[in-house]
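[1] Need coordinates for the below:
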Amino acid sequence: MDIVILGTGNVATHYAKAFQSLGHHITQVYSRTSANADALAEVVFAESIHNLSQISDSADLYIIAVSDQAIKPVIDQLPNQLQGIVVHTSGATPLTILNRFEKSGVIYPPQSLSKNIETDLSAIPFAVEGNTHEVEQMLLQIAQQLSHKSFRCNSQQRITLHIAAVFVNNFSNALYQVAFDLLKRENLDIELIRPIIRETANKVQHQEPGEVQTGPAIRNDMQTIHAHLQFLSQEKHLAQIYQNLTALIIKTR
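    Okay, here's the model as predicted:
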């Protein structure tokens, strides 16, 4: 299969390398920044392009793997006569943004990917959508080459999955940083908190999070909660986060 990769970021890099390793031909890599296009194209033995007027119209698959706000500007510059399937990789962007193409779809990875960190894509459940049943079946077969966990997922389900991923990944990661900063401020080693991070993550691999919730909020331990809020009183933004999350836990216990 001939594949054009549009983008050179985290997702684009993983897709390009993965499909190339599966024996597919990455024909072109596009980026507005020629150095970025050159770097990824060299890795996957592709032609580097930095102007969409140079794009081939005969590839089997066009993968738009750019930031959400850049998807439409890229689409607007693509020619109408592309023969292959045009897909994006966004969790929050509906399939309808690709309506002007005869064959279109989505292959979305609900995973935090970094281009310089190796990731086992076979463990990722890729969410697949196509504008027709035939296209969707083709994309599902393609995605299942990356991971047998790939599955059909409409746009409403996909944005739900994306929001869930933001809660468990982006938000939790931001809270990890809050914890690290608090420890550093009191000259405590951040290694002290890593075991509980691992334990929490391990528990939810086998149980519902609500079933294993611990801490002062679930116990309605107002004395401890007030002591924590007093400690955070000079950092009102952190106190507000603490109060909001405490209220959430109390509401759902």
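
[2] make it CA atoms for all contacts and neighbour counts henceforth
    OK.

[3] Now the residue lying farthest from the centre of the chain: which helix or strand?
    The centre of the chain is farthest from one residue, Q223, which by CA atoms, centre = their mean lies 39.3 Å away. Assigned by DSSP states H and E, Q223 belongs to helix 222-231.

[4] What is that helix packed up against?
    Secondary-structure packing of helix 222-231 (3 or more CA pairs under 8 Å, 6 or more residues apart in numbering; DSSP states H and E): helix 216-219, helix 236-252.

[5] Please dump those into a markdown table; it should also carry mean neighbour count for every row.
    Output for those, formatted as a markdown table (neighbours: other CA atoms under 10 Å):
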| stretch | mean neighbour count |
| --- | --- |
| helix 216-219 | 16 |
| helix 236-252 | 14 |
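
[6] List the buried residues of stretch 102-118.
    102-111, 113 (16 or more other CA atoms under 10 Å).

[7] Any idea how far apart the tips of that stretch sit?
    Using CA to CA, to the nearest Å, the end-to-end distance of stretch 102-118 comes to 34 Å.

[8] Just the helices from the stretch 1-150 of the chain, written as ranges.
    For the stretch 1-150 of the chain, the helices defined by DSSP state H, counting those that start in this stretch occupy 10-21, 34-43, 68-77, 133-146.

[9] okay, these in JSON lines with distance to P195 and mean neighbour count next?
    Below are the helices of the stretch 1-150 of the chain laid out as JSON lines (distance: least, CA to CA, whole Å; neighbours: other CA atoms under 10 Å):
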{"stretch": "helix 10-21", "distance to P195": "28", "mean neighbour count": "20"}
{"stretch": "helix 34-43", "distance to P195": "37", "mean neighbour count": "18"}
{"stretch": "helix 68-77", "distance to P195": "35", "mean neighbour count": "14"}
{"stretch": "helix 133-146", "distance to P195": "32", "mean neighbour count": "18"}
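
[10] Would you format the ones you listed as JSON lines with distance to R158 included?
    What follows is the helices of the stretch 1-150 of the chain, written out as JSON lines (distance: least, CA to CA, whole Å):
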{"stretch": "helix 10-21", "distance to R158": "17"}
{"stretch": "helix 34-43", "distance to R158": "28"}
{"stretch": "helix 68-77", "distance to R158": "14"}
{"stretch": "helix 133-146", "distance to R158": "14"}
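
[11] Would you do the same for the sequence below? I want to compare the two.
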Amino acid sequence: MNIVILGSGNAATHFGQQFQKTGHHIVQIYSKTKANADALAFALHCAAIDQLSELDLHAHLYLIAVTDQAIVSLLEALPKDIKGVVIHCSGATDLSVLAGFKNAGVIYPPQSLSKNKAVDFSTVPLCVEGNTDENSAKLLQLAQTFAPRSIYCNSQQRLAIHLASVMVNNFTNILYQMAYELLAENELSFDLIKPIILETAEKVQNHIPITVQTGPAIRQDSTTMQKHLQFISNKPDLQQIYQLLSQEITKRK
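    The predicted structure follows:
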């Protein structure tokens, strides 16, 4: 399959590498910044362009791998007579934004992607959607060549996965940072709580999260909870977060 990648960032890099490893041919890399297009094109041994007028119109697949905010403006600039399948890889963008193209779809990875960190796609379930049954089947087959756990997923389901991913990744990470700051203020190392972070992450691999919930809220230990709140009385935002999360835990007891 001949593939054009529109974008040169993290998702473009990982998808380009995986497509190439599984025998597909990357024809072009497009980026508004020529230096960025050149860098990824050099790594993938293909052409680099920074003008859509130079776009190869005979590719089988056009992967849009830009920020969510940039998707619509890029789509508006693309020729509408493209015969290949035009796809994006966003979790929060509906398939309907591709309505102007005859063949369209989505391949979304619910995974944080960084250029310099390898991803084991054998464990990542890519979420696939096409605008026709034929395109859905074609995209799922493509995704499963390097991510065998890939699944069909409509736009609403994909949005749910994206939101859930934000909750378990982005939200927990800012809690890690708040814990880091709390420990640092008390001259303690964040290393002290790394074992419990790992233990919790390991537990939810094999259990429904609420069934392995621990802590004062699930025990309804109001004495300890009040001590915690008093300890952070100079941090009203953290107090509010503590109380809201504790309430959610208590509801599920």
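
[12] and the angle for the helix holding Q223 of the first structure with helix 236-252?
    Put simply, helix 222-231 of the first structure runs at 160 degrees to helix 236-252, going by axes from the mean of the first three to the mean of the last three CA atoms, to 10 degrees.

[13] how about helix 222-231 of the first structure: buried residues?
    Quick answer for helix 222-231 of the first structure (16+ other CA under 10 Å): 225, 229.

[14] mean per-residue distance, that helix to the second structure?
    Compared with the second structure after the fit, helix 222-231 of the first structure shows a mean deviation of 0.9 Å (mean CA distance after the TM-score superposition for the first structure).

[15] need the contact list for V128 of the second structure.
    105-108, 136, 139-140, 143, 150-154 (CA atoms under 8 Å, 6 or more residues apart in numbering).

[16] mind running it again at 7 Å?
    Applying CA atoms under 7 Å, 6 or more residues apart in numbering to V128 of the second structure gives the contacts 106-108, 136, 139-140, 151-153.

[17] Show me which of those residues is closest to F171 of the second structure.
    Of all those, Y108 has the smallest distance to F171 of the second structure: 20.0 Å, by CA to CA.

[18] separation between the closest residue to that closest one other than its chain neighbours and L113 of the second structure?
    Using CA to CA, 6 or more residues apart in numbering and skipping the chain neighbours, the partner closest in space to Y108 of the second structure is C89 (4.4 Å). C89 of the second structure sits at a distance of 12 Å from L113 of the second structure (criterion: CA to CA).

[19] again, but for I218 of the second structure
    34 Å.

[20] just how off-centre is stretch 136-156 of the first structure within its chain?
    16 Å (CA atoms, centre = their mean, to the nearest Å).

[21] so how far does it reach from one end to the other?
    One end of stretch 136-156 of the first structure sits 16 Å from the other (CA to CA).

[22] now stretch 85-102 of the second structure
    The straight-line separation of the ends of stretch 85-102 of the second structure (CA to CA) is 8 Å.

[23] And stretch 192-209 of the first structure, by the same measure?
    The straight-line separation of the ends of stretch 192-209 of the first structure (CA to CA) is 22 Å.

[24] chain center to stretch 224-234 of the second structure: distance?
    A distance of 35 Å separates the centroid of the chain from that of stretch 224-234 of the second structure, by CA atoms, centre = their mean.

[25] Residues contacting that stretch, please?
    216, 239.

[26] still on that earlier bit, is it possible to get JSON lines of the buried residues of stretch 102-118 of the first structure that adds distance to S21 of the first structure?
    Shown next, in JSON lines, are these (distance: CA to CA, whole Å):
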{"residue": "E102", "distance to S21 of the first structure": "28"}
{"residue": "K103", "distance to S21 of the first structure": "25"}
{"residue": "S104", "distance to S21 of the first structure": "24"}
{"residue": "G105", "distance to S21 of the first structure": "22"}
{"residue": "V106", "distance to S21 of the first structure": "21"}
{"residue": "I107", "distance to S21 of the first structure": "18"}
{"residue": "Y108", "distance to S21 of the first structure": "19"}
{"residue": "P109", "distance to S21 of the first structure": "18"}
{"residue": "P110", "distance to S21 of the first structure": "21"}
{"residue": "Q111", "distance to S21 of the first structure": "20"}
{"residue": "L113", "distance to S21 of the first structure": "18"}
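
[27] So which of the residues you listed sit within strands?
    Judged by DSSP state E, the subset of those located in strands is 104-108.

[28] And these, which is closest to T246 of the first structure?
    Checking these one by one against T246 of the first structure (CA to CA), the nearest turns out to be Y108, at 32.6 Å.

[29] one step back: which of the helices and strands packed on helix 222-231 of the first structure sits closest to A65 of the first structure?
    Nearest to A65 of the first structure, of those and by CA to CA, is helix 236-252 at 33.0 Å.

[30] Check what contacts the closest one and list those residues.
    Residues contacting helix 236-252 of the first structure (CA under 7 Å, 6+ apart): 217-218, 229, 232-233.

[31] And those residues, which two are furthest apart?
    Maximum pairwise distance among the contacts of helix 236-252 of the first structure (CA to CA): 21.9 Å, between I218 and S233.

[32] Give me the neighbour count for Q28 of the second structure.
    Residues lying near Q28 of the second structure (other CA atoms under 10 Å) number 25.

[33] now for it: what does it line up with in the first structure?
    Aligned by TM-score structural alignment, Q28 of the second structure pairs with Q28 of the first structure.

[34] Please report how far its match lies from D57 of the first structure.
    Counting by CA to CA, the gap from Q28 of the first structure to D57 of the first structure is 11 Å.

[35] and what of I5 of the first structure?
    13 Å.

[36] Looking at those two, which is more packed in?
    A direct count of neighbours by other CA under 10 Å for I5 of the first structure and D57 places I5 higher, at 26 against 15.

[37] Surely A143 of the second structure is in contact with S150?
    Yes. The criterion here is CA atoms under 7 Å, and A143 of the second structure meets it with S150 at 6.4 Å.
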